[in-house]
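>>> quick one, structure for this:
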Amino acid sequence: MSKDLQQPKQLEEVDLGQLFNMVGNLFQRLFDFILSIFNNIYKLILVLLIHVYKRIKWYAISGIIGLILGFFIDSSTDEVYGANAYIETNFGSAHQVYENLKYLHQLAYVDKDSIELARKLNISVKDAASIKGIYMRPDIDENDRIRMFVAFKKGLDSLSREEYSYDDYIESLDYYSFKRHQVGVASTDKFIFQKLNKSFSKAISNNDYLNELKNVELRNFITQKETIEIEKKEIDSLASEYLKIRKNESKKQAVVGSGTNLYMGNSDQNKLIVDESELLSKKTKLEALKREINVGLVKNENIVNVVSEFPDAGYDMTDWRDKMKVRLPILFFLITFFGFILYGMGKYLSEQDQKINKK
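Here you go, the predicted structure:
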């Protein structure tokens, strides 16, 4: 009986030993594979270094030639300066603004029509000729997108709110969904940007329909403001009359059931129609509404509000990696390298061809 019990245990130990050996062999193969990769990379780097070292003079000559040509090209090329302005679009004018900016960019970058560009921006032809491009993109971060998504979901029903995800909402947004935008201008004139502040917003928002919509909105604000002023005068007049009544009543001898009271039509007869606290609260609300209207008048005074104007001077837009004195030496080095590779490959193929012909 004991022999029967020992036999399964021995078989189990043999199976576990084989399993451990298989796992060990697997890890060993994996380590050998990774090691072979690093060895091959090391050999490749070593071969490349030996190749460059043997032909260092050629590579040095090609790098020096590229550096000299790069300095010459950079010195003869005008520096490009850039600056940004930030705007807010009103009355759904983002479509019109983008279309106008695309047209201005076409004039500056593609057509190079400085005369028409100068007319549009109300600047001199010389200044317009220095403009190399006009660009625009929404000025918004992830927090703004989240706030917009939360506000959007509040307007949905319960079923749509569950089905509509944040990613779906972000994919449905386009440039015209935002109010604030960044406008960039590239120019060879470092000090042109201040000249653009005077007429730039009008140039990118000129539209008869939008102008009429703006005028109607401003008239509505003015009408609301006038109505508030009339209500305030009526409240002041009512409060003055109430004080007179209170003074007159205070001079009379108090008699139960007598006196002068003003009642609301549907109110409790024991409550005066006029209450000083209610009048003060109503007047305070009107003042708050008036302040909101004043802010609305400022925000809607223009089709495009310039939140931040162009600075007095632009900044250098070129990155050091864009300099020709950096690019050309690298380019010449690569041309020399591939030239040697092609030469070596041709020599090797020629040798193989001779061996085949001998056979």
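
>>> going by C-alpha atoms from here, please, whenever you check contacts or count neighbours.
OK.

>>> tell me the helices and strands packed up against the helix or strand hosting Glu241.
Using DSSP states H and E, Glu241 maps to helix 208-251. For helix 208-251, the packing partners by 3 or more C-alpha pairs under 8 Å, 6 or more residues apart in numbering; DSSP states H and E come out as helix 276-299.

>>> if you count neighbours, what's buried in the helix it packs on?
Neighbour counts using 16 or more other C-alpha atoms under 10 Å place 279, 283, 286, 290, 293, 297 of helix 276-299 among the buried residues.

>>> ok, the fifth one touching Lys225?
Think Ile293. Yes. Using C-alpha atoms under 8 Å, Ile293 is in contact with Lys225, at 6.9 Å.

>>> can I get the buried residues of helix 276-299 in TSV including distance to Tyr59?
TSV is the format used below for the buried residues of helix 276-299 (distance: C-alpha to C-alpha, whole Å):
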residue	distance to Tyr59
Leu279	90
Lys283	84
Leu286	80
Lys290	76
Ile293	72
Leu297	68
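
>>> this one next, for a side-by-side:
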Amino acid sequence: MSEQSNNSAPQSEEIDLGQLFKLIGDAFNRFFNFIGNIFKGLFDLLIMFLLFIQKHFIKFAIAGIIGIAGGFYWDYVSDKVYRSSMVVEPNFNSAQQLYNNIEFYNELADQEEYEALKETFPALTSEEAASIKSFEIESFSDQAQKIKQFSEFIESLDTISQKKVDFDDYLENFNNINAQFHRITVETENSRVAKKLQSPIVEAIQANSYFELQKKINDENIGLSDSLYQAQLTEIDTLQKFYREIKLREALKEQASTSISMGDAKQKDSEELELIKQEEQIKNSLIKLNEEKANTRSTINVISDFPNKGVEVDDFWNKKLVLLPILLVGLVLMVLMILELNKYLNKVRTIE
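The predicted model follows:
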């Protein structure tokens, strides 16, 4: 009995393993058949679509030719559009107000509120105001600028907060308003209008009472810091003169006496070196202060002016010569597909 049970055990294991491999093989077959059916179905759809295009090719060709001819004529009779760009650097957190203003100007142009535009930009005539098509603002910053801004942001935090923020967290919360530079783009039918918009756009921000106060306080802080640095430099200069006088007196004493105190000499040299280091640090701080003074001279720094004459907009995909044929061919395609679907539904109804 024991021998029979021992012989039957391996046979049952072989049967179980055989069934397992068979199940695995069937699963793989079903999976590959499923994938094959998907590709077969996609291929059938592609063939049906190509047959549909072949059947109605002449209709599509006629729609395309009409679209090209109509688009060419439309582009020919349409007024040319010119694009001008200005790059600015907002200070005192004025970027949000700048974006709001540009959005407001764009709404006026989009709604053809030309009299309101003329009131907003007094230098424009009624015809020049009517020539404005759109306003747009966008930020731009490369990786180096983001790293620089991140370093400045980290320096403004306390030690505990610095440990909780990394560069990835900063980038995740970075938005257009955080960027240092912003490009304002204006499209007009008059190539020389954009230049007249520059001063009002900048002055609208600078005239804001909040930003005027921020600039005034910033100027006072810079002036106070400059005075403190200059006073420290004067004190350091006085101390350096004092140490030089002491050295001169000690040198005269040494000529009359052979005793030399090495410890006192080393201590004075160390103090003098410390004064030199402090002087260098203060001078570096003055350099940074002067850079800040230059950068915050205005609420809005104009990095690049609007040009005297805009550049003609020649975007290929925005031309009517391109858009109209695509639109007409797409319309014909949609109508024909609806007709084919209607035929199919009628056929199904008849069979039922």
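
>>> any idea which of the buried residues of helix 276-299 of the first structure is closest to Ala85 of the first structure?
For the buried residues of helix 276-299 of the first structure, the minimum distance to Ala85 of the first structure (C-alpha to C-alpha) is 22.1 Å, reached by Leu297.

>>> map the closest one across to the second structure for me.
By TM-score structural alignment, Leu297 of the first structure lines up with Lys293 in the second structure.

>>> count the neighbours of the residue nearest to its match when sequence neighbours are not counted for me.
The shortest distance from Lys293 of the second structure to any non-neighbouring residue, by C-alpha to C-alpha, 6 or more residues apart in numbering, is to Ile222 (7.0 Å). Neighbour count for Ile222 of the second structure, taken as other C-alpha atoms under 10 Å: 17.

>>> distance check, Ile222 of the second structure against Leu286 of the second structure.
Ile222 of the second structure sits at a distance of 10 Å from Leu286 of the second structure (criterion: C-alpha to C-alpha, to the nearest Å).

>>> so how far is Glu272 of the second structure from the nearest residue to Tyr229 of the second structure once chain neighbours are set aside?
Using C-alpha to C-alpha, 6+ apart and skipping residues adjacent in sequence, the residue nearest Tyr229 of the second structure is Ile282, 6.3 Å away. Per C-alpha to C-alpha, Ile282 of the second structure is found 15 Å from Glu272 of the second structure.

>>> likewise for Val77 of the second structure?
80 Å.

>>> check contacts around Phe71 of the first structure.
Phe71 of the first structure makes contact with 324-325 under the criterion C-alpha atoms under 8 Å, 6 or more residues apart in numbering.

>>> that one: which element?
helix 56-76.

>>> and after that helix, which helix or strand comes next?
With DSSP H and E, the next secondary element past helix 56-76 of the first structure is strand 81-89.

>>> that following strand vs the second structure, average offset?
Superposing on the second structure and averaging over aligned pairs (mean C-alpha distance after the TM-score superposition for the first structure), strand 81-89 of the first structure comes out at 3.2 Å.

>>> now the angle from that strand to helix 276-299?
In terms of direction (axes from the mean of the first three to the mean of the last three C-alpha atoms, to 10 degrees), strand 81-89 of the first structure departs from helix 276-299 by 140 degrees.

>>> report the distance from strand 81-89 of the first structure to the chain centre.
12 Å (C-alpha atoms, centre = their mean, to the nearest Å).

>>> who's in contact with it?
Contacts of strand 81-89 of the first structure (C-alpha under 8 Å, 6+ apart): 139, 179-190, 193, 303-311, 313-318.

>>> that one: what's the following helix or strand?
Per DSSP H and E, the first helix or strand lying C-terminal to strand 81-89 of the first structure is helix 94-105.

>>> buried sites along the helix or strand just after that following helix?
Downstream of helix 94-105 of the first structure, the first helix or strand assigned by DSSP H and E is helix 114-121. Residues 114, 117-118, 120-121 are the ones in helix 114-121 of the first structure that count as buried (16+ other C-alpha under 10 Å).

>>> can I get the residues you listed in CSV with distance to Gly339 of the first structure?
Shown next, in CSV, are the buried residues of helix 114-121 of the first structure (distance: C-alpha to C-alpha, whole Å):
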residue, distance to Gly339 of the first structure
Ser114, 44
Leu117, 47
Ala118, 49
Lys120, 52
Leu121, 51
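
>>> distance of the match of Leu297 of the first structure relative to Asn218 of the second structure?
To Asn218 of the second structure, Lys293 of the second structure is 9 Å away according to C-alpha to C-alpha.

>>> likewise Arg30 of the second structure?
Distance from Arg30 of the second structure to Asn218 of the second structure, counting by C-alpha to C-alpha: 74 Å.

>>> and Ser2 of the second structure, by the same measure?
Ser2 of the second structure sits at a distance of 100 Å from Asn218 of the second structure (criterion: C-alpha to C-alpha).

>>> and the two? Which one has more around it.
More crowded of Ser2 of the second structure and Asn218, by other C-alpha under 10 Å: Asn218, with 17 against 7.

>>> for the alignment partner in the first structure of the more buried one, what are its contacts?
The equivalent of Asn218 of the second structure in the first structure is Glu217 (alignment by TM-score structural alignment). The contact partners of Glu217 of the first structure, by C-alpha under 8 Å, 6+ apart, come to Asn300.

>>> rewinding a little: which ones are touching the residue nearest to Tyr229 of the second structure?
Ile282 of the second structure is in contact with 229, 232-233, counting by C-alpha under 8 Å, 6+ apart.

>>> counting by contacts, list what the helix ranked longest in the second structure packs against.
For the second structure, the helix with the greatest residue count under DSSP state H is helix 2-55. Counting contacts by 3+ C-alpha pairs under 8 Å, 6+ apart, helix 2-55 of the second structure packs against no other helix or strand.

>>> again, only using 10 Å
Using 3 or more C-alpha pairs under 10 Å, 6 or more residues apart in numbering; DSSP states H and E as the contact test, the elements touching helix 2-55 of the second structure are helix 57-77, helix 320-351.

>>> among those helices, which comes closest to Pro10 of the second structure?
helix 320-351 (59.6 Å).

>>> checking my notes, Thr185 of the second structure in a strand, right?
Yes. Assessed with DSSP: H, G, I helix; E, B strand; the rest coil, Thr185 of the second structure lies in a strand.

>>> count of neighbours near the nearest residue to it once chain neighbours are set aside?
Distances taken as C-alpha to C-alpha, 6+ apart put Ser85 closest to Thr185 of the second structure, at 4.4 Å, once the chain neighbours are dropped. Residues lying near Ser85 of the second structure (other C-alpha under 10 Å) number 22.

>>> quick check: Ser139 of the second structure is in a strand.
Yes. When classified by three-state DSSP, Ser139 of the second structure is found to be part of a strand.
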